[in-house]
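K.L.:
Provided below are the primary sequence and the corresponding predicted coordinates.
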Amino acid sequence: MKLTVNDLFLLSQCAISAAYQAGRLIAEKSYHPITVNTKQGGGSLASQVVTEVDHLSQDIILQILLPTCERFDLALLSEERPDNRQRLEKDYFWCIDPLDGTLPFIESIPGYAVSIALVSRDGEAHLGVIYDPVEQTLYHAIKGHGAFCNSKPLKLKTIAPASDQKLTFITDRSFADFPLFDTVRAELNVIALDLGYAGSTLLLQGGAAMNACLVLEKPAACYFKFPKIQPGGGSVWDYAATACLFHEAGAIACDIAGNPLPLNGPDSTFMNHCGVVYASHLGLAERIINLYAQLKAN
């Protein structure tokens, strides 16, 4: 079933409502003790922890979105449910992370959000909704119809590089264990200086969704994750919503080779094999892509 523009707008409102309601629950639960468990996931702690709030948030989202699956013949992929692989058969599927950034949530620090996307079978995000329950900020995008922050058009802050301004790089905390961490940090500083900035700031923090959204809030920034052999490196539900948001905002969201993010891989939902680059402009993305190519060659 091919969706019309009106269908997409209706489904975006459903996703926004679901994100708001789940976000309110997450905000309320952030003031109370929570039960933390572990699950099979990637190689990092962030991919292995799960709480009762993840499941409660998912329940709220599914109450709203499951009826749309029947009406519009949609598949569904959500982090805390088994992948039934209908996403490979239906024309579209909901892609849900009910609590992206569970580890920051457990630690009571910002960096967590609700993330909901609608992805086509060929792996293109048509809707993206991100809700930050800490700042009560809603980002959403509809393919071909723009990106928005709290219902206002989202436009990138584009200013010329300044010699007194630092370029911001963002990645996950697990990157501190990268064997060439010190080399990469030095090279990021070189990139910043080459582009006309005073140097670089490297932030190791947060969940994937809020790390990406932080790029949109800064005049020049980049969120990246290098590929790795081990399963993990984020999953489809970590990147689908922000991929739509970035494309509609005129920013860059791609894999480490500069290709579109593979948001519906046949073998796994993990994306450790491809890495990600979210950048405020193409020149910055290309420098990160080239940096990884050089590291790999050496």
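P.N.:
Perfect, I can see it now. Numbers count the residues shown, from 1 in each chain.
K.L.:
from here on, contacts and neighbour counts on C-alpha atoms
P.N.:
Noted.
K.L.:
which stretches of the stretch 151-298 of the chain form helices?
P.N.:
Using DSSP state H, counting those that start in this stretch, the helices assigned to the stretch 151-298 of the chain run over residues 181-194, 208-216, 236-249, 282-297.
K.L.:
and of these, who's closest to Gly275?
P.N.:
Comparison of these against Gly275 by C-alpha to C-alpha identifies helix 282-297 as nearest, at 10.0 Å.
K.L.:
which secondary structure elements does the closest one contact?
P.N.:
Contacts defined by 3 or more C-alpha pairs under 8 Å, 6 or more residues apart in numbering; DSSP states H and E place helix 282-297 against strand 221-225, strand 276-279.
K.L.:
now tell me what touches it from outside.
P.N.:
Helix 282-297 is contacted from outside by 187, 191, 222, 224, 226, 251-252, 256-258, 277-279, using C-alpha atoms under 8 Å, 6 or more residues apart in numbering.
K.L.:
again, only using 7 Å
P.N.:
Under the contact criterion C-alpha atoms under 7 Å, 6 or more residues apart in numbering, helix 282-297 has outside partners Ile252, Ile256, Ala257, Gly258, Val277, Ala279.
K.L.:
among those, which one lies nearest to Thr68?
P.N.:
Checking the contacts of helix 282-297 against Thr68 with C-alpha to C-alpha, the nearest one is Ile252 at 30.1 Å.
K.L.:
quick check: that closest one touching Ser280?
P.N.:
Yes. Ile252 lies in contact with Ser280 (C-alpha atoms under 7 Å); the separation is 6.2 Å.
K.L.:
pasting the second one now:
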Amino acid sequence: MPPHSEAAFEPTPETDDHALAAELATAAGRVLLDIRARVGHADGKALKNAGDQGSHEFLMAELARTRPGDAVLSEEGKDDLARLEAERVWIVDPLDGTREFSEEGRTDWAVHVALWERGRLVAGAVALPAQDRTLHTVANGGAVVSAKEGQTLLVAPEPPPGLLRIAVSRTRPPEFVQRLAERLDVKVELVPIGSAGAKISAVLLGDVDAYVHAGGQYEWDNAAPAAVALAAGAHATRIDGTALTYNNRDVLLPDILVCHPVSASMVLAGIRDVSPGLSG
């Protein structure tokens, strides 16, 4: 059953991890839309706080009910280092893009729910509540977009010839990305988008061709989008080309590159050229 089905969906301990991630992210998105409507946009700080807390409490309660034996790492929760000994850890960002959430009319904010198991990401979902769709992994190893109309296979699209549209932060674009744009042998357009989840979703949906970030993130900022990107056949690594790793003691994960594999070597080479301190 698609997460956006009008029929009631009550996840249980028997629900598979991919479906659970998708349903919880989607349902948390509905919680956030309700909060947005109820609190309003007059006080942006109050709306941000209400959104962060409301979505976090919902996700923590549902994970405790459906996966009581699993650990959870949430942006809004206290980090329990017992997770380092756990075999399964849910990594969640209850509201990715609080600034955009607080701005009336913006749709580039998200909910992230990912599952790390024994050293790797195994499931993930990125809900875009104001766009009424959820991108998520599925049990066969691929990824889909779920919306009211049903599910559509999600496969990272190739960029158009001679053009690379790079998603960057609205407020903190990496300075080196401008230098990278000047170095690459294609026309580059820098496209400001809000949350990390919205940016990576834009890559997977073909609205942009790459996401390059080096301004500081944490594991919850990109675990779920990276899980979906990898399942959809995209390239997703650190900007030096090394693998993204999760459930680390230090949850800082400051940089990421997501793009179609056909662009990866060109972009990584360009990043090394403009950031000579990087190893690769």
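P.N.:
The structure has been received and is ready for your questions. Computed from a predicted structure; not experimentally measured.
K.L.:
I'd like to know which of the helices of the stretch 151-298 of the first structure is closest to Ile116 of the first structure.
P.N.:
Among these, helix 236-249 sits nearest to Ile116 of the first structure (C-alpha to C-alpha), with 5.9 Å.
K.L.:
what range does that closest one cover in the second structure?
P.N.:
The alignment of helix 236-249 of the first structure onto the second structure (TM-score structural alignment) covers residues 219-232.
K.L.:
re the thing from before, between Ile252 and Ser280 of the first structure, which one's more packed in?
P.N.:
Ser280 (27 against 24; other C-alpha atoms under 10 Å).
K.L.:
residues contacting the alignment partner in the second structure of that one?
P.N.:
Aligned counterpart of Ser280 of the first structure in the second structure: His260 (TM-score structural alignment). His260 of the second structure is in contact with Ala156, Pro157, Glu158, Ala234, His235, counting by C-alpha under 7 Å, 6+ apart.
K.L.:
save those residues as a markdown table, and put in distance to Leu268 of the second structure too.
P.N.:
Putting the contacts of His260 of the second structure into a markdown table (distance: C-alpha to C-alpha, whole Å) gives the following:
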| residue | distance to Leu268 of the second structure |
| --- | --- |
| Ala156 | 18 |
| Pro157 | 19 |
| Glu158 | 17 |
| Ala234 | 14 |
| His235 | 11 |
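K.L.:
which contacts among those residues does the first structure share?
P.N.:
Among those, the contacts conserved in the first structure (both residues aligned by TM-score structural alignment, their matches' C-alpha atoms under 7 Å) are Ala234, His235.
K.L.:
quick one: which of the contacts of His260 of the second structure sit in strands?
P.N.:
Within the contacts of His260 of the second structure, residues falling in strands by DSSP state E are His235.
K.L.:
restricted to buried residues, select the contacts of His260 of the second structure in PyMOL.
P.N.:
Only the buried entries of the contacts of His260 of the second structure go into this PyMOL selection, using 16 or more other C-alpha atoms under 10 Å:
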select buried, resi 156+157+158+234+235
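K.L.:
of the contacts of His260 of the second structure, closest to Val31 of the second structure?
P.N.:
The closest of these, once distances to Val31 of the second structure are taken by C-alpha to C-alpha, is Ala156, at 29.1 Å.
K.L.:
okay, now the residue nearest to Leu138 of the first structure when sequence neighbours are not counted: neighbour count?
P.N.:
With C-alpha to C-alpha, 6 or more residues apart in numbering as the criterion, Leu138 of the first structure has its nearest non-adjacent residue at 4.5 Å, and that residue is Tyr131. Tyr131 of the first structure has 29 neighbouring residues, counting by other C-alpha under 10 Å.
K.L.:
what about the aligned residue in the first structure for Arg133 of the second structure, how many neighbours?
P.N.:
Using TM-score structural alignment, the partner of Arg133 of the second structure in the first structure is Thr137. The number of residues packed near Thr137 of the first structure is 14, by other C-alpha under 10 Å.
K.L.:
count of residues packed around Arg179 of the second structure?
P.N.:
Neighbour tally, Arg179 of the second structure, other C-alpha under 10 Å: 15.
K.L.:
dump the residue contacts of it.
P.N.:
Contacts of Arg179 of the second structure by C-alpha under 7 Å, 6+ apart are Val274.
K.L.:
and the longest helix anywhere in the first structure, what other elements does it pack with?
P.N.:
Longest among the helix segments of the first structure by residue count, using DSSP state H, is helix 5-29. With contacts taken as 3 or more C-alpha pairs under 7 Å, 6 or more residues apart in numbering; DSSP states H and E, helix 5-29 of the first structure sits against helix 52-72, strand 113-120, strand 125-132.
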